[in-house]
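1. Below are the sequence and a predicted model for it; my questions follow.
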Amino acid sequence: MRISTSQMFSLGLGAMLEKQGDLVRTQQQISTGQRMLSPADDPVAAVRNLELSRAKDRTEQYERNNHLLDSRLRLEESVLSESVTLLQRVRELAVQANNATQSNESRQSIALEIRQHLDSLLAYANTQDSDGRYIFSGFQQDTPAFSQTTSGVTYNGDDGQRMLQAGPGRQIADSDPGSAVFMAMLNGNGQFSAAASSANQGDGVIAVNAVADPASFTGQTLTVQFTSSDSYEVVDASSNVVASGSYLSGADIVAGGMSFQIEGQPVAGDSFTLQPAQRQDVFSMLDQLAGSLELGRSNAADRAQQTSEINHALGNLDQALDHILGKQTEVGARMASLDRQVDINAGASLQIEENLSLVNDLDYAEAITRFNQQLTSLQAAQQAFSKVQGLSLFNYL
């Protein structure tokens, strides 16, 4: 077999260039710490790397979402906690105002404090997050949730609830609409409410009330009418008598599955109304209580009317407290669920990083050994080429 000088030079040069290319590639791997410099190096690993990178991006997005969720939920929980404290104080003031030793002036002073608490509660309901968004406005987060009007407090938001992706297949609400927190409360005892007629002339006060027989409770409106100072009739909306009896102050009266007490001494013609509980906002509950305390009472009948109104307000406040405490519990449950999801995401993120390391990271010990071998091979090829290039017949002519 004959090999020309040009062919010999070409083969030697090609071998050196190939070994030099391998050496440069290994050097790049060592300098970057990456096993794959291009998808062509390992197509299967490149596809796996792409899948893992996408999973890592999703996990990082979950982390950002969860940070926002944590911030918003903590803010809402704090606002609800402050609201509960405020309502508890208002309830204490209502009990204080219900004391017979209070004068018109002292009750008006209590009403002034209640109105200050009402303003504070409205400010709580219009809380903004760090981005200036109103947390209780539903989807209308750039609009103040509530505003004061001549007719009362108006809700400006909607019933929307923004859900953020906290993890694969797991969404968590970052807040609650104000309509569900401050507006949708049942008044009275949550099932029915009791009120004295403003035309009453006696000093009868309607007090404790509850559902005595759920099976008989129909939720109809009933009116207790006193036919004399010691007898009464209970009539429905069609004026049908459903119960009657002799009156004894503080004794239980049962009608339509409802049990209640009337204390004091009503007179003939006095009446008290029992009606199904209605949805009411907490702001009007406080406003009605303050309005009742602001109005001076000059006789026993007026003071009895005020006492009935305060008793009704106390029932409303109990319902408001239960409602907001329930919302606070829901937020707490979401925060606990978020904490668990954060832990799950952290574990998933660690696993993804480990898998990415297995796919991408370079084995430095193997790479350095390979680099030294390739360097030795290249040096040998260069030395051999320098020897071979000197072989020529012209040296012997």
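-> Okay, I see it. Since the model is a prediction, treat every value here as computed from it, not as a measurement.

2. make it CA atoms for all contacts and neighbour counts henceforth
-> Will do.

3. Could you measure from residue 374 over to residue 113?
-> According to C-alpha to C-alpha, to the nearest Å, residue 374 and residue 113 sit 87 Å apart.

4. again with residue 211
-> 33 Å.

5. Could you check which of those two has the larger neighbour count?
-> Each of residue 211 and residue 113 has its neighbours counted (other C-alpha atoms under 10 Å); residue 211 has more, 20 against 16.

6. For the residue sitting nearest the centre point of the chain, which residues are in contact?
-> Central residue of the chain (C-alpha atoms, centre = their mean): residue 175, 3.5 Å from the mean position. Neighbour list for residue 175: 72-73, 76, 135-136, 138, 161-162 [criterion: C-alpha atoms under 8 Å, 6 or more residues apart in numbering].

7. Would you double-check that it falls in a helix?
-> No. Counting by DSSP: H, G, I helix; E, B strand; the rest coil, residue 175 falls outside a helix, being coil.

8. Name the helix or strand for residue 143, please.
-> Under DSSP states H and E, no helix or strand contains residue 143.

9. can you map out the helices along the stretch 251-397 of the chain?
-> Along the stretch 251-397 of the chain, counting by DSSP state H, counting those that start in this stretch, helices occupy 282-294, 300-360, 364-388.

10. Now do the last one: everything it contacts.
-> What that stands for is helix 364-388. The contact list for helix 364-388, computed with C-alpha under 8 Å, 6+ apart, reads 9, 12-13, 15-16, 19-20, 22-23, 26-27, 29-30, 33.

11. Cross those residues against helices and list the overlap.
-> 9, 12-13, 15-16, 19-20, 22-23, 26-27, 29-30 (DSSP state H).

12. For the residues you listed, which two are the farthest from each other?
-> 9 and 30 (31.6 Å; C-alpha to C-alpha).

13. Distance-wise, check residue 67 relative to residue 174.
-> Per C-alpha to C-alpha, residue 67 is found 11 Å from residue 174.

14. So between the two, which is more surrounded?
-> The neighbour comparison of residue 67 against residue 174 (other C-alpha under 10 Å) goes to residue 174, with 23 against 14.

15. The more buried one reaches residue 160, doesn't it?
-> No. Shown here, residue 174 and residue 160 do not form a contact pair, counting by C-alpha atoms under 8 Å, at 11.1 Å.

16. Please list the residues outside whatever helix or strand residue 172 lives in that contact it.
-> For residue 172, the enclosing helix or strand under DSSP H and E is strand 170-173. Strand 170-173 is touched from outside by 69, 161-166, 334, 338, with contacts defined as C-alpha under 8 Å, 6+ apart.

17. Can you give the distance of it from its chain's centre?
-> On the basis of C-alpha atoms, centre = their mean, to the nearest Å, strand 170-173 sits 10 Å off its chain's mean C-alpha point.

18. what do you get for stretch 283-290?
-> So, by C-alpha atoms, centre = their mean, the centroid of stretch 283-290 is 26 Å from its chain's centroid.

19. Now tell me what touches that stretch from outside.
-> Residues from elsewhere that reach stretch 283-290, judged by C-alpha under 8 Å, 6+ apart: 94, 110-112, 114-115, 118, 121-122, 152-153, 182, 309-310, 313, 316-317.

20. and the comparison structure, right after this:
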Amino acid sequence: MRISTSMMFERSQNAMQSRQSDLSKVGEQVASGKRVVSPSDDPRASSQALIVKQDQAIQEQYKNSRTSATSALEAQDNTLDSVNKLLYTGKGLVVQAGNGALSDSDRASVATQLEGLYNQLTGLANGKDSNGQYMFSGSKGDVQPFTPGTDANGDFVMNYAGDSEPLNMKVDASRLMDVNATGTNVFKVPSTAAGDAESDLFTAFQTAITALRTPKTPDNQDALRADLDKVNRQLDAGLDNIGSVQTTVGSKLNELDILGNIGTSRMISNEGALSDLQDLDYAEAISRYTLGQIGLEASQKMFMQTQQTSLFSLIR
């Protein structure tokens, strides 16, 4: 096969351009710190890296959900602590009010203290979390759950505007967690062994307040004692219920910690996998860059020599 001068020129030019392209590619890799700059560099590694990145994005979403869930549950736990302390204080006042030596004014004074506790309890029950959502409205976070009122007989009732569906969050691939307790469950008073019907903490406080503000007479003293004994039992039942709710909240917080540790480990593993698939071996890349420079210089010299190879260069 006869090789023409133009063919020699074209081949030398192509070789030089190929060397320049290779050197440019290594330069991009060194600059970016990535072995795979574009999918064509390693289609298999690029495909695997895409799968890992998608999982990493999902894990990040779960992490954000766990952060929100933890914040919501911690806010409830703090509120329940306050409710617990308030109920113990209220129970002490109810026991104190049962002292037969107290006068009507003494009992009225205790009633005023209980009313203050009742107002605090209502405030806690209508408390909001860090996102401005009502904690005990179930899935209706924008609706105030509790509003006091009266029934058809004029008796006190606490109206509940929330629902019975707790708010839930996807905190892991296979875990959908309820992150709040509905107000009707938190502030209820379960029925007691003494036969007291199920009620709520607000009604228990109002029963005590009304009884203590009623002047004591021989005719109603037994009823007063019965009301205070009933409220005392109800507060005990309410304390047990609050303790049960707190235990559930604590268990969920512990679970979130465990899921968080697992998620962190998975994200670290994903980062390692991405590094193996994409990151550049600088020592090897610099070696290739050096060899590429030598090759480019050699091809440039060959190109220059090819340009000079002509019959006309022999004519003097």
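-> Perfect, I can see it now. Fair warning: this is a prediction, and the values are worked out from it, not measured in the lab.

21. care to give me the TM-score?
-> The TM-score (TM-score structural alignment, normalised by the length of the second structure) is 0.95; 310 aligned residues with a C-alpha RMSD of 1.2 Å.

22. now the end-to-end length of stretch 143-160 of the first structure.
-> This stretch, stretch 143-160 of the first structure, spans 13 Å end to end (C-alpha to C-alpha).

23. buried residues in it?
-> 143-146, 153, 155-158, 160 (16 or more other C-alpha atoms under 10 Å).

24. For the residues you listed, please prepare a markdown table with the additional fields secondary structure and distance to residue 363 of the first structure.
-> Below are those laid out as a markdown table (DSSP: H, G, I helix; E, B strand; the rest coil; distance: C-alpha to C-alpha, whole Å):
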| residue | secondary structure | distance to residue 363 of the first structure |
| --- | --- | --- |
| 143 | coil | 57 |
| 144 | coil | 58 |
| 145 | coil | 58 |
| 146 | strand | 62 |
| 153 | strand | 68 |
| 155 | strand | 63 |
| 156 | coil | 61 |
| 157 | coil | 58 |
| 158 | coil | 57 |
| 160 | coil | 53 |
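
25. so which of those residues comes closest to residue 244 of the first structure?
-> residue 153 (41.0 Å).

26. follow-up on the earlier one: closest to residue 246 of the first structure out of the buried residues of stretch 143-160 of the first structure?
-> The closest of those, once distances to residue 246 of the first structure are taken by C-alpha to C-alpha, is residue 153, at 43.4 Å.

27. To which residue of the second structure is the closest one aligned?
-> Here residue 153 of the first structure is matched to residue 158 in the second structure, going by TM-score structural alignment.

28. Can you classify the residue nearest to that match when sequence neighbours are not counted by secondary structure?
-> Spatial nearest neighbour of residue 158 of the second structure, excluding adjacent residues (C-alpha to C-alpha, 6 or more residues apart in numbering): residue 148 at 4.4 Å. What three-state DSSP gives for residue 148 of the second structure is strand.

29. Against residue 20 of the second structure, how distant is residue 148 of the second structure?
-> 81 Å.

30. before we move on, what about residue 168 of the second structure?
-> Taking C-alpha to C-alpha, one finds residue 168 of the second structure at 58 Å from residue 20 of the second structure.

31. More neighbours: which of these two?
-> Using other C-alpha under 10 Å as the criterion, residue 168 of the second structure and residue 20 rank with residue 20 on top: 19 against 15.

32. Near residue 258 of the second structure, how many residues? Count them for me, please.
-> 12.

33. Over to residue 314 of the second structure?
-> Residue 314 of the second structure, neighbours per other C-alpha under 10 Å, totals 8.

34. which ones are touching it?
-> Per C-alpha under 8 Å, 6+ apart, neighbours of residue 314 of the second structure: none.

35. which one in the first structure is aligned with it?
-> Aligned counterpart of residue 314 of the second structure in the first structure: residue 396 (TM-score structural alignment).

36. Could you find the closest non-adjacent residue to the residue in the first structure that residue 279 of the second structure lines up against?
-> Mapped onto the first structure by TM-score structural alignment, residue 279 of the second structure lines up with residue 361. Among residues not flanking residue 361 of the first structure along the chain, residue 34 sits closest, at 5.0 Å (C-alpha to C-alpha, 6+ apart).

37. and the gap between that neighbour and residue 57 of the first structure?
-> 20 Å.

38. I figured the match of residue 279 of the second structure hits residue 32, correct?
-> No. Between residue 361 of the first structure and residue 32 there is no contact under C-alpha under 8 Å: 9.3 Å.

39. if you count what's nearby, which of those two comes out ahead?
-> Taking neighbours as other C-alpha under 10 Å, residue 361 of the first structure and residue 32 compare with residue 361 leading, 16 against 13.

40. Contact partners for that one?
-> 33-35.

41. can you redo these as JSON lines with neighbour count?
-> Converted to JSON lines, those look like this (neighbours: other C-alpha atoms under 10 Å):
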{"residue": "33", "neighbour count": "16"}
{"residue": "34", "neighbour count": "17"}
{"residue": "35", "neighbour count": "21"}
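
42. Check the offset of stretch 98-106 of the second structure from the chain's centre.
-> Between the centre of stretch 98-106 of the second structure and the centre of its chain there are 51 Å (C-alpha atoms, centre = their mean).

43. List the contacts of that stretch.
-> Residues contacting stretch 98-106 of the second structure (C-alpha under 8 Å, 6+ apart): 212-216, 225, 228.

44. Please pick the buried ones from those.
-> 212-213, 216, 225, 228.

45. Please render these as JSON lines that adds distance to residue 106 of the second structure to the earlier fields.
-> Output for these, formatted as JSON lines (distance: C-alpha to C-alpha, whole Å):
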{"residue": "212", "distance to residue 106 of the second structure": "9"}
{"residue": "213", "distance to residue 106 of the second structure": "10"}
{"residue": "216", "distance to residue 106 of the second structure": "11"}
{"residue": "225", "distance to residue 106 of the second structure": "15"}
{"residue": "228", "distance to residue 106 of the second structure": "15"}
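
46. nearest to residue 260 of the second structure, of the residues you listed?
-> Using C-alpha to C-alpha, those come closest to residue 260 of the second structure at residue 228, 47.2 Å.

47. I figured that closest one hits residue 93, correct?
-> No. Contact criterion C-alpha under 8 Å: residue 228 of the second structure and residue 93 do not qualify, at 10.2 Å.

48. one step back: of the contacts of strand 170-173 of the first structure, grab the buried ones for PyMOL.
-> The PyMOL command for the buried members of these (criterion: 16+ other C-alpha under 10 Å) is given here:
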select buried, resi 69+161+164+165+166+334+338
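
49. The contacts of strand 170-173 of the first structure in helices, which ones?
-> Using DSSP H, the contacts of strand 170-173 of the first structure in helices are 69, 334, 338.
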